[in-house]
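S.K.: Have a look at this prediction, sequence included:
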Amino acid sequence: MRKSSFLLFLHISVILMLCMSLSSGAVEEDRKVYIAYLGSLPDGDYSPSSHHFSILQSLLKQSSVENYITRSYRRSFNGFAAKLTDEEAKKLATESNVIIGVLDTGIWPESDSFSDEGFGPPPKKWKGSCNGGLNFTCNNKLIGARTYETDSARDTEGHGSHTASTAAGNIVGNANFFGLAEGTARGGVPSARIAAYKVCGADGFIRIGSIRFYSDPVAVGAYHAAEKGILVMQSAGNSGASGLQSVSSVAPWILSVAASTTDRLFIGNVVLGNGKTLTGFSVNSFSLNGTKVPLVYGLQASSGCDEASARACSDGCLSSTLVENKIVVCDNFRGLTEARRSGALGSILETLFDNVSFVVPFPASALSIEHFHSFESYLNSTEKAVAEILKSETIEDSTAPVVAAFSSRGPSVIPDISAPGVDILAAFSPVAAPSSTGIDERHVKYNIMSGTSMSCPHVAALAAYVKTFHPHWSPSAIKSALMTTASPMDPSKNPDAEFSYGSGHVNPVKAINPGLVYDNVEGESLRFLCSLGYDEEKIRAVTGTNVSCPKTSNKVLPRDFNYPTLSAQVKPGESFTVHFPRTVTNVGVATSTYNATIFSDSKLEIEVIPKILSFESLTEKKTYNVTVKGKALSEQSMVSGSLRWSDGIHMVRSPIVIHSYEGLSKAV
């Protein structure tokens, strides 16, 4: 969680494998025979048969695929015929043409997650290059690299390798972190290619997010990417502990991603001397071998620090002599580094982040505020307090998904969507310390990390997955498909509701068939900039061209942007009426009729005109208007509802959020 990143993905529209049906009859399990044309034979040491088998093994997830290949072509051209289902054929035809670009701390090219075994040459329309610098080589999986921070794109921090493999890492068996989370690691789209751009290093990350788009390099770059058909994903930020209005990604042409929990939880239990067990959170691979160790509070083990700093085990506060062979207690998780540096045997810490576990460099566990207070009661009840910190284990988290406490909140901007970002196992740099303390001599190939940086690549992978089914969709259409098919999250478990999870939790299955999409027409992003009151100089700083705002008698508002979420800021203490014009494009069934259903907070009166949208063809567009009325809101408050369009097959859902917080909302 210590860093934040963003990803973009590019789609190369060249058809690497052209699949065509050769038989209309079903062949075992509704399989048909398809031919995959792979082009000419590559130069060098290359085995066509081995390549063909590897491709099918990664697709079918079976160790033996000989019975599925009906013919292998190895002379005049390179290809094979195989028995596949329609779904498998579509996947084979397009996924290896998708390229996910990762802007992060670089990448570790030798990781098994980035092996090019089974991959053919890069798509012919790939115009990038491998300029990874010193001691760096690309392959047919990792097809591009650049470095802007050091003399090599090699990842020495681990963060970039982790995000890249989460998005598009190969299928790797027996991945684990010292036996924890053992299983098969795979990215969201394992057959996609990767281009890695090292834009940040040990000193930190590029600054991201500003409502002044003309001075935000990420917003400017993403604007041009969107104009060229590239969708940019960005982490919403890890400032949730700061409260509301902390989301860093604000440009409407960027997809901002919040982090949520998964159903796997890492716990590090603490057994007290009185026999009581407290559940803590940590990824702790160490064991005290059944020994209960004396406890010492940071305040009693400090020398030369004020009381608050000593309690928190701030840097330089602990005495090595006073913590020797003891477990030191700190009332701030950041005290972990000082506890390790001072030579303590272990550490018990207080955390604000329930259900989030971080890798620790020695026996340590973080207790929630409630459990930490219970622990303090024991500590104060005896002069010989002892405890044992158990090695971490995994349990099922029945409350998931819940937005992580560290995940940044709206408004100012509301996250677009939420995705898994807690306790994610993925590839790591073997030269980087697996824990955030920097005092960790271990080396790992796979590590467990948490943050919106971990949720962002999940959505990048899903966007790439949608692109494989719809290679000609625009970035805004893909973004819409992800948002309108997201699963609503339980507001009772997420007090900040849409401010924390946006449109909801990602749903990969539904996203490929959304029914309707909110597609932006040419010039819409420019009109959005005009709606903010930007002059020509500021607009030129974003667009790079000499353009001016269109002359119109009707004032265009930021909330008029054709965005799936309907969000508006209103003045506190005043009743309000807000209008949202929207246009949807039919991408579901050619002849279809959608009916509108409103789910509303009792404080909102919502009307949709028209209530029925009838389509006669694919790509046909229909416009509707939503009017939201309500009584005065108190200062810094929010009410919400949702609009759902349905044809009986597709459910196209848009959150409706009205708030009285000052600042710029993505659709204000």
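M.R.: Arrived safely, thanks for sending.
S.K.: C-alpha only now, for contacts and for neighbours.
M.R.: Fine.
S.K.: so Lys467 is in which element?
M.R.: helix 452-469 (DSSP states H and E).
S.K.: my bad, should have said Leu322
M.R.: helix 320-323.
S.K.: which helices and strands sit right next to that helix?
M.R.: On a contact count with 3 or more C-alpha pairs under 8 Å, 6 or more residues apart in numbering; DSSP states H and E, helix 320-323 meets no helix or strand.
S.K.: same thing but at 10 Å, please
M.R.: Counting contacts by 3 or more C-alpha pairs under 10 Å, 6 or more residues apart in numbering; DSSP states H and E, helix 320-323 packs against strand 293-297, helix 335-341.
S.K.: now the end-to-end length of stretch 556-568.
M.R.: 14 Å (C-alpha to C-alpha, to the nearest Å).
S.K.: ignore the last one, stretch 241-257
M.R.: Note: stretch 241-257 ends 17 Å apart using C-alpha to C-alpha.
S.K.: quick one: the strands in the stretch 501-650 of the chain?
M.R.: 516-517, 566-569, 576-586, 592-600, 604-609, 612-615, 621-630, 638-646 (DSSP state E, counting those that start in this stretch).
S.K.: in the fourth one, what's buried?
M.R.: Buried positions in strand 592-600, judged by neighbour count with 16 or more other C-alpha atoms under 10 Å: Ser592, Tyr594, Ala596, Thr597, Ile598, Ser600.
S.K.: what sits up against it?
M.R.: Contact partners of strand 592-600, identified using C-alpha atoms under 10 Å, 6 or more residues apart in numbering, comprise 515-516, 586, 605-618, 639-656.
S.K.: next up, a second structure to put side by side with the first:
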Amino acid sequence: MVYQRKLIGARYFNKGYASVVGPLNSSFNTPLDNDGHGTHTLSTAGGNFVSGASVFGFGKGTARGGSPKARVAAYKVCWPPVGGNECFDADIVAAFDMAIHDGVDVLSVSLGGEPTFFFNDSVAIGSFHAVKHGIVVICSAGNSGPDAGTVSNFAPWQITVGASTMDREFDSYVILANKVQLKGQSLSSTALPSNKFYPLISAADAKAANVSAEEALLCKNGTLDPRKVKGKILVCLRGQNARVDKGLQAQFAGALGMILANNEINGNEITADAHVLPATQVNFTNGVLIFTYINRTKSPKACITGVTTLLGTKPAPFMAAFSSKGPSTITPEILKPDITAPGVNVIAAYTEAQGPTNQIFDKRRVKFNAVSGTSMSCPHVSGIAGLLKTLHPTWSPAAIKSAIMTTATILDNKKEPVMNASYFKATPFSYGAGHVRPNSAMDPGLVYDLSVNDYLNFICALGYNETLVSIFSDNPYNCPKPPINRTDLNYPSITVPKLSHSITVTRKLKNVGSPGTYRADVQEPSGISVIVKPRSLKFKEVGEEKTFYVTLKVKEDKAAKDYVFGNLIWSDEKHYVRSPIVVRTA
């Protein structure tokens, strides 16, 4: 949570947790981070400059957070799991209240749960009250991808962040005895002797008695026979149990090294973990080649090369398979996530109360660790929001969100459309408006602004009664009659989940740059005609607002059954204010 005024501090909230688990001992009465998650995310958002940062010497360089000069405050609300829960609603809401009281400018919230209605969602309620006080709230999209409809933290007043890769890899190759070289990635602190080949075995062939080959292949606790594993390189399949736990089980069984092969769902998404033994992770295609080699070779052998840091890799970014995807199951009229940012193999500060794998047997300690998740992408955007808040202190949270979204890119460093982990073209349901571009967000030209009453009217349009609306408004609020059309919320994207024939949606743009005339350019979704009126908007001064209308109509002979995607771009030849258009026919 980024804090930009006079104090630096940390607080803890555990009364909700204690109400479930019972009385807590004094070790719980501290905001100290015993897990690493909070340290990592906070330093990503607001960490200062630290030279010589690395993970076991890899990725070495100067570390800094997104807002490196920010003052920060930490609010600890998550504790050891009980009943599958770590972060309790009462503690989350209490932390939001205290952060508002403390006067923070930006809140970075790397937590979330299953999609639920707003009045049952403590993060949605807390973040609404924060936004009402002018605080920008950034949240994680969740790590339940790649299935559709898994995105969480989908309230329109939040900035919801997906996770994508960056152009840095930690290469560690598998070399088979038949001289085939297959690229993997790792951050193992130890390495096997170079150019020395060892017997290679699939975990399915190393199963313990009374264990299925499918279970053993996942290298779960108790599934491996040490007599078959000892002195060999073990090949495990990704899935179900933690990646680093697979390495631990391989080590316990006597393996000299481990190759972790992606399953098909994870495709090309590789997480470089600080394994406890020499290990590397390979993508799905290379994993298939390794298993095929084992099955067709009488005495398969391989070696694993040491780790090297590689910069400028292509293609980058592409979407992480784990990153939760839209559409929102509760408010499909709002495109979520809003934006994507780096969330794979992110190096940031780490607690020394845990080893880099967070496994109890890992006695190593690191000052920096590489971690992956939308928890890691969220604070990237939080840091950017902090910089924008400093640069434009009068901008509303909605204006800051708009600047971040409308200046994003949907192209990778090969100038090709951003892909998913299987190297198929990704969609706005993965990346929202695109991959964040901090420098462009400083000067967006125009923004889509929103007030607290706009959000309350949207809540009213969801059918909430006055009692439920008052949870957000604090005071009685008269909902407009008739209710607004939910597609008319002045959002930086346009989403129509059920288009039967045609619809006209309303949007308003505010000038935050120099005077100029902006003209509309439309990239139509397949099978949908898009008409913008007026086609040009002339702004004479800062703060001036102009309304326009977008009519979307189904081309009856070309209507698609699934969601289709396009873009609306307003440009004065200097600024390009791009909004995704997302449509599904009824």
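M.R.: Perfect, thanks for sending it. Model, not experiment: these values are computed from the prediction.
S.K.: TM-score them against each other, please.
M.R.: Laid over one another, the chains give 0.84 as their TM-score (TM-score structural alignment, normalised by the length of structure 2), with 522 aligned residues with a C-alpha RMSD of 2.4 Å.
S.K.: follow-up on the earlier one: and the strands of the stretch 501-650 of structure 1 as CSV, adding distance to Ser377 of structure 1?
M.R.: Listed next are the strands of the stretch 501-650 of structure 1 as CSV, based on distance: least, C-alpha to C-alpha, whole Å:
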stretch, distance to Ser377 of structure 1
strand 516-517, 56
strand 566-569, 46
strand 576-586, 51
strand 592-600, 46
strand 604-609, 47
strand 612-615, 62
strand 621-630, 49
strand 638-646, 39
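S.K.: For Ser660 of structure 1, find the nearest of those.
M.R.: Of all the strands of the stretch 501-650 of structure 1, it is strand 566-569 that lies closest to Ser660 of structure 1, at 5.4 Å by C-alpha to C-alpha.
S.K.: That closest one vs structure 2, average distance?
M.R.: Comparison of strand 566-569 of structure 1 with structure 2 after fitting gives an average deviation of 0.7 Å (mean C-alpha distance after the TM-score superposition for structure 1).
S.K.: Mean neighbour count, the helices and strands packed on helix 320-323 of structure 1: which tops it?
M.R.: helix 335-341 (a mean of 25; mean count of other C-alpha atoms under 10 Å).
S.K.: about what we covered before: now, which of the buried residues of strand 592-600 of structure 1 sits nearest Pro491 of structure 1?
M.R.: Ser600 (13.7 Å).
S.K.: The closest one matches what in structure 2?
M.R.: Matched to structure 2 by TM-score structural alignment, Ser600 of structure 1 sits across from Glu524.
S.K.: Same question for Ile414 of structure 1.
M.R.: Ile414 of structure 1 maps onto Lys336 in structure 2, by TM-score structural alignment.
S.K.: tell me the contacts of its match?
M.R.: Counting by C-alpha under 10 Å, 6+ apart, Lys336 of structure 2 has contacts 141, 149-156, 158-162, 324-328, 428-433, 493, 495.
S.K.: In structure 2, what range does stretch 171-189 of structure 1 match?
M.R.: Going by TM-score structural alignment, stretch 171-189 of structure 1 sits over residues 49-67 in structure 2.
S.K.: For stretch 185-198 of structure 1, what is the distance to the chain centroid?
M.R.: Distance of stretch 185-198 of structure 1 from the chain centroid (C-alpha atoms, centre = their mean, to the nearest Å) equals 13 Å.
S.K.: what does stretch 542-549 of structure 1 give?
M.R.: The answer for stretch 542-549 of structure 1 is 31 Å, by C-alpha atoms, centre = their mean.
S.K.: Also stretch 162-173 of structure 1?
M.R.: For stretch 162-173 of structure 1, the distance to the chain centre is 13 Å (C-alpha atoms, centre = their mean).
S.K.: So for stretch 571-582 of structure 2, first residue to last residue, what's the gap.
M.R.: First-to-last distance for stretch 571-582 of structure 2 - C-alpha to C-alpha - comes to 20 Å.
S.K.: actually stretch 504-519 of structure 2, sorry about that
M.R.: End-to-end distance (C-alpha to C-alpha), stretch 504-519 of structure 2: 19 Å.
S.K.: Going by neighbour count, which residues in that stretch are buried?
M.R.: Val505, Thr506, Arg507, Lys508, Leu509, Lys510, Asn511, Val512, Gly513, Gly516, Tyr518, Arg519.
S.K.: just to revisit the earlier point, that's a helix at the match of Ile414 of structure 1, yeah?
M.R.: No: judged by DSSP: H, G, I helix; E, B strand; the rest coil, Lys336 of structure 2 forms no part of a helix; its state is coil.
S.K.: between the strands of the stretch 501-650 of structure 1, which one is nearest to Tyr534 of structure 1?
M.R.: Comparing those by C-alpha to C-alpha, strand 566-569 comes nearest, at 19.4 Å.
S.K.: in structure 2, what residues pair with that closest one?
M.R.: Under TM-score structural alignment, the match for strand 566-569 of structure 1 is residues 494-497.
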